[in-house]
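# Sequence and predicted structure are below.
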Amino acid sequence: MASLKHTGPSTFYTELAELPVPVTADFVGGDVDTRPVARVTYSVRDHERNTNRSLTKTFPVISTSGSDQHTTPAVSHDSSEVKAFITSPSKSRQAILREVTDGAGTKRIVEIWAGTQIEASLDVTKYHDVFHTDEILSSLSFSPSETSFLYTAEANVDADADASDDPYLKFRFTPNFGEPSRTKKRPTIFLFRWTRSTAFTRAAKQDMLLCALSLAQVTQVPVLFGQATFATEDVIFATGYDHTKDGRILGVKWYFNRPMGMWELRLPESASLHGTPFGTRISCNSLKLTPLERSCRSPRVLYDDSQTPVKLFWLSNPVGGAHSSCVSLESRDLTAGTNKIVVDTVMETTPENHFPGLYTEYNMPSRPFVHRGDHAYLVLHSTWYSRTTVLVIDTETGAITDETKMRDGEPMYSWNVLTTDSKTHFICSRSTPTAPSEVLLGYFDEHGNLSWKVLDKPMISVETENALSDLTASIIPIGARPPTETLVIQSKTLSSRTGPKPVCVTFLHGGPHSTSTTAFSPANAALALEGYTISLPNYTGSMGFGEKYIRKLLGHCGTMDVEDVVESVNELIRLGISEHGRQVVQGGSHGGFLSAHRQYPNLFNAAVMCNPVISVGELTGSDIPDWIYDEFGLEFTPQSLMTPITYQTLFEASPIAHVDRVRAPVLVVLGEDDLRVVPTQGMRFYHALKGRDRRVEMLTFPKETHPLDGVEAARVSWEAGRDWFKAFAEEH
């Protein structure tokens, strides 16, 4: 008989998961000096249609007087045809990448809008494959004159080759970028150029140019490009992704340590509008600006008051080692041609300086610069211990100001910087473990003082709002294993009652170099509203605590991180927040690895693990084969092989080595298209437990990748975890 029985949907989960989440923003139209117009795009889960949708809210007139006032926004539901869009530097134009599907197939169109009129439009379907709009490869950049536009798309296989003469072309191996898509193989920067019409009509086709950019020089290893941005009409900066010696593109998603660098590309004078066939590949003179030992991404150009490019900024990490680590902010003086470290790696905090270093997203905001007086600053959000905060960084000195420092008695906000107007305004979102995201405008006055104005708050039902008000969140240091700490979410009512404590769910983040922050999570909040206490430990290796504690875990995965988790459970028991016999655990990826480890077989009553790492030595089919070696203290080179000695080391550090000690019921949840932790990992654990007569169930989701973040998959996984804990949480 099946142990997993569905007990029905959760109204709390559905409502919270469907709340709009702000993901991007920009400033459009108007005079941004006095009356900036803010546009915020949100992602919305639609459970009825089983899809993610988007909507845009526009705040047409923002008054910066009165911090408690806000303007009712205009709301539009974005078409699924729009794959990406960006506003030009002057705020007068917008570029849109559009995919239109009808009975004849899919068309790809690039559009340039000037106000409410189309200035240029081109059907690019036959010149390349899909647009790349993800954070890793996307390029969306206007030239300073706003007559050229860069974007990234998947190049077609050579259409000129005759398949009957060369049948191998279609099937010849080409490495891909790994999780979450095996179809990203040939990202290419495309230049779209047009001549403006003076009669408010669209540019004629003969007045447009579309070409693919390539390198004039031959590189030692193949290099692919993305994240391109204009500096001048003919100078472009881009991120170059290197193939490895053994012909791989190591998986990039969630990884900051890949062989990649900053490049300068110069367009040839021949890139004119007349006589160049559409889709032509043009060769650019190129210069790599960064050394081989640094992994560099996210180029951003700073202009002076005369709109001359003066500096290039980017994010940098070491190549190899921990997959994510403390970020360095670097720059290049575009006049002198010299590079500089603006913010360096921080190994460990000190009593005098609590700054733990930069721990940013993969990219900076597309527009990260503001001006405060006569100085230019970068505005970024960065993980600082168990929350994210807004940092303002002097572009000259690297001096850092924490603008959203948490003070006693204030909400534990985690912040995201979405964009700036390149002058004095910027848009952020913030949330807490018990309060969903709201959107704020930050702005500097003439004295350089920062003020905030709430633009948008989520609309929540009275029932859910009252339920959330009963939850409280706190960060608890694990004194025996500093700097480990855990974020605890619990019911005020249930935690204060007499009798048994609520069942405590220990949620373990993946990575291992990631962080559980105080940002709102619908899944965590909904489970807390079901009556559970939630504990989210940031064990050794988590980001935001200093580089020392990231490197400290290397070579000790499966011991140090496990011991940190166990101590976090014991600390909450000592504090009376939870109690023995009422403990369950859940985690995904490396969090699943920790959930599956049973050196302490009687600690948890039930476990849920999503796409878990079970046998590290058998993970060689992953898109991140170096992770196996680096995280477990072994050397990785292109010549590395899984020898019996290496396998033995990895086996002993893996959950599979402790499978005979598993006592708690286990639910395994897998994405069938996961390229990072291949599904056979979880399947092996399932069969090993089944063969030992343990209580185990498994759910598999077709077409789901490593995050299991499809609308249906996320909902069903959440319901399955809840029902698994209901069935077994209080067993002894």
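That came through fine.

# okay, CA-based contacts and neighbour counts for the rest of this
Noted.

# how about the longest helix that the chain contains: buried residues?
The single longest helix within the chain, with elements called by DSSP state H, is helix 711-728. For helix 711-728, the neighbour count (16 or more other C-alpha atoms under 10 Å) marks 711-726, 728 as buried.

# what's the answer for stretch 592-604, then?
G592, F593, L594, S595, A596, H597, R598, Q599, P601, N602, L603, F604.

# repeat for stretch 573-584
Neighbour counts using 16+ other C-alpha under 10 Å place I573, I577, S578, E579, H580, G581, R582, Q583, V584 of stretch 573-584 among the buried residues.

# how far is it from where the chain is centred?
Remark: stretch 573-584 is offset 33 Å from the chain centroid, using C-alpha atoms, centre = their mean, to the nearest Å.

# Next, the distance between the ends of that stretch.
Start and end residues of stretch 573-584 are separated by 13 Å (C-alpha to C-alpha, to the nearest Å).

# same thing with stretch 486-504?
End-to-end span of stretch 486-504 (C-alpha to C-alpha): 13 Å.

# got another, please set it beside the one above:
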Amino acid sequence: GARLHYVFNKDARGLSLSCHFQSFLPSCSNRFLSSYSLSGDLKAVVRVTSGQVVVWSDRCLKKILDLSALNKHGRVYEDAQFGCLAWSTCESRLLYVAEGKRSIGESYASASSPSAGEPRDKSVYWEDWGEGLTSKSVPVLCVADVAKGTVTVLQGVPSHVSPGQGLWAHDGESVFFVGWWHEPFRLGLRFCSNRRSALFCLDLEGNCECLSGDTSSVSSPRLSPDGRYLVYLEGQVFGPHSQCLSMQQYDLETRKISVLVDVVNRPKKDEFAGLYEALPPRCWASDSQRVVFSSARRNWRQTVQSFSLHSAEKFGSWKLLTIQNDLMVVHCSHLNEAPRLVIQYCGHSYIALGIEVTPIQRAGLCSFPGGPHSQFFAEWNVTTAVLVKLGFAVLMVNYRGSTGFGQDSILSLAGNIGSQDVKDVQRAVLTALADQTAEKLLTLDPDKVVVMGGSHGGFLACHLIGQFPDFYKACAVRNPVINAATLLGTSDIVDWRYSSVGLQYSYDQLPTPEALTTMLQKSPITYAPQIKAPVLLMLGGKDRRVSPYQGLELYRSLKSRGSPVAFVCGGRHSLARVDTQADCFLNVVLWFQQHLYLH
């Protein structure tokens, strides 16, 4: 097969576009990392499954390093949490993260100092970093010398942290990285910006220094083009697993830290609402004076940069993908506008690529809660678009506690799950129905309302059909939280079980009867006897965040009462594999059509 490559050129006349077909790299799996050198002359590709580094120059093969044969470390990390692939400024070395080697009988407390070449005892339990990172346990920073064909595992990383998100200093003799505390034990890290971590600098001789404070959560370090400034995101430890973050700047000359963007507690209408997501890999303007990024503002995702496109009003959400030489690549879409690329330079000219799709609304309403601290953006969503094409009107609710509305809104949900969020969703549904009646649209049938959601959204969906048993006619949930009390000992983010119900968490926390009672009282399982709506459960058999036994607990309760219920099985928490997504979607549509008597 081949893929279409677009090349954008900037000159005195403006922007120009050319495109060509390029064959896939031979024997390259879907799991790989790639990175261009600063000059753009070299491209490195790491084939994760085969353990090879392939370097290309002007579409010609230049070098292959067989990492497996060199046997310095385990599998290369390709995830966005730890993984990186960075060229040095001299364009001769590559920095990346891989699983470190560990010795037989080694205690886990010392496992971050691996012994190369030692076999692993598979009968020994090794902690990992939870859902989505199950193969990640002891990351190490590695440097591949392209010219010499050698690999070095960097020494000097503090033994109490796991390194990741590495990047080269401007001199090419030291690296920056984020180190996450793994003592006394690891908690789930994916989608959790509240884990204790810090920013470090490590030279190639093994000397390491902590540059930031060590009582916060740190992520997304990005070095300015002139090599003087390092910006990064900082948040609180524990509490909501996704929160409003601040942007800090470290001056490498003065060694001082300053706040560039502070936490926004309660934004005013139409004002900047805070930072909630990772910075793009490249986010600096060429003058090293401006940082461009995307962030949520109420129901929108916007790029913090002045746009002057005549078609800007067509798109609800803008997400910066990268910026190079002041040329910004932005992904934009709306609820009824399919994604397209926008290329802009200095706010003047642009090139847009894409297609337009306009969904048609007809009878029926599908309520679609997500959560708990995430957001539905006013952007293209393929699931929503297809549901609309099939005749459903879809309502996606950003209840209080969602990101994009300030830190106060996020904190308001702690201790109020199962009540505040449920009432917000129900109020939104009733408002949507009332509005269409008031405007005499009469396209939504109040007797054909169904609900679907995943994870905490599944928690909400099951609460809704339990608290309002005569209102919803069918329900479909993916890996729902059903009983917070029984989930306590099986989730990779056990801290959230406490924080969500308004309790403080510490690593040595032991459950008390009072805490377990509070968790149970706020869980949808308590409403199971009232549920009338047919329920479809989609469960991940390998889910580390929400155990499939949560769904089975509801399944058994409903079966014992003769209430219609069915379930399908998948893989991980996100059920993200293409075939799994397709299977789940088809089952949802058929379930809703069956129980709404739609043919």
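Received, thanks. The structure displayed is predicted, hence computed values, not measured ones.

# what sits against the residue sitting nearest the centre point of structure 2?
Centroid check for structure 2 by C-alpha atoms, centre = their mean gives F191 as the closest residue, at 5.1 Å. Applying C-alpha atoms under 8 Å, 6 or more residues apart in numbering to F191 of structure 2 gives the contacts H241, S242.

# Could you measure from the one in structure 1 that sits across from it in the alignment over to T174 of structure 1?
In structure 1, F191 of structure 2 lines up with W254, judged by TM-score structural alignment. To T174 of structure 1, W254 of structure 1 is 22 Å away according to C-alpha to C-alpha.

# P73 of structure 1 too?
Look at P73 of structure 1 and T174 of structure 1: by C-alpha to C-alpha, they are 47 Å apart.

# Looking at those two, which one has more neighbours?
P73 (17 against 12; other C-alpha atoms under 10 Å).

# tell me the contacts of the closest residue to S174 of structure 2 other than its chain neighbours?
Excluding the flanking residues, the one nearest S174 of structure 2 by C-alpha to C-alpha, 6 or more residues apart in numbering is D203, at 3.9 Å. By C-alpha under 8 Å, 6+ apart, the contact set of D203 of structure 2 is E173, S174, V175.

# Kindly recompute the last result at 10 Å.
Counting by C-alpha atoms under 10 Å, 6 or more residues apart in numbering, D203 of structure 2 touches L154, Q155, G156, W168, A169, G172, E173, S174, V175, F176, E209.

# element containing R694 of structure 1, please.
For R694 of structure 1, there is no enclosing helix or strand under DSSP states H and E.

# Please identify the residue in structure 2 that aligns with it.
Under TM-score structural alignment, R694 of structure 1 pairs with S563 in structure 2.

# any idea how far A533 of structure 2 is from that match?
Noted for S563 of structure 2: a distance of 8 Å to A533 of structure 2, by C-alpha to C-alpha.

# Which one's more surrounded, those two?
Neighbour totals were compared for S563 of structure 2 and A533, and A533 leads with 24 against 18 (other C-alpha under 10 Å).

# Map the more buried one across to structure 1 for me.
So, by TM-score structural alignment, A533 of structure 2 is matched to A664.
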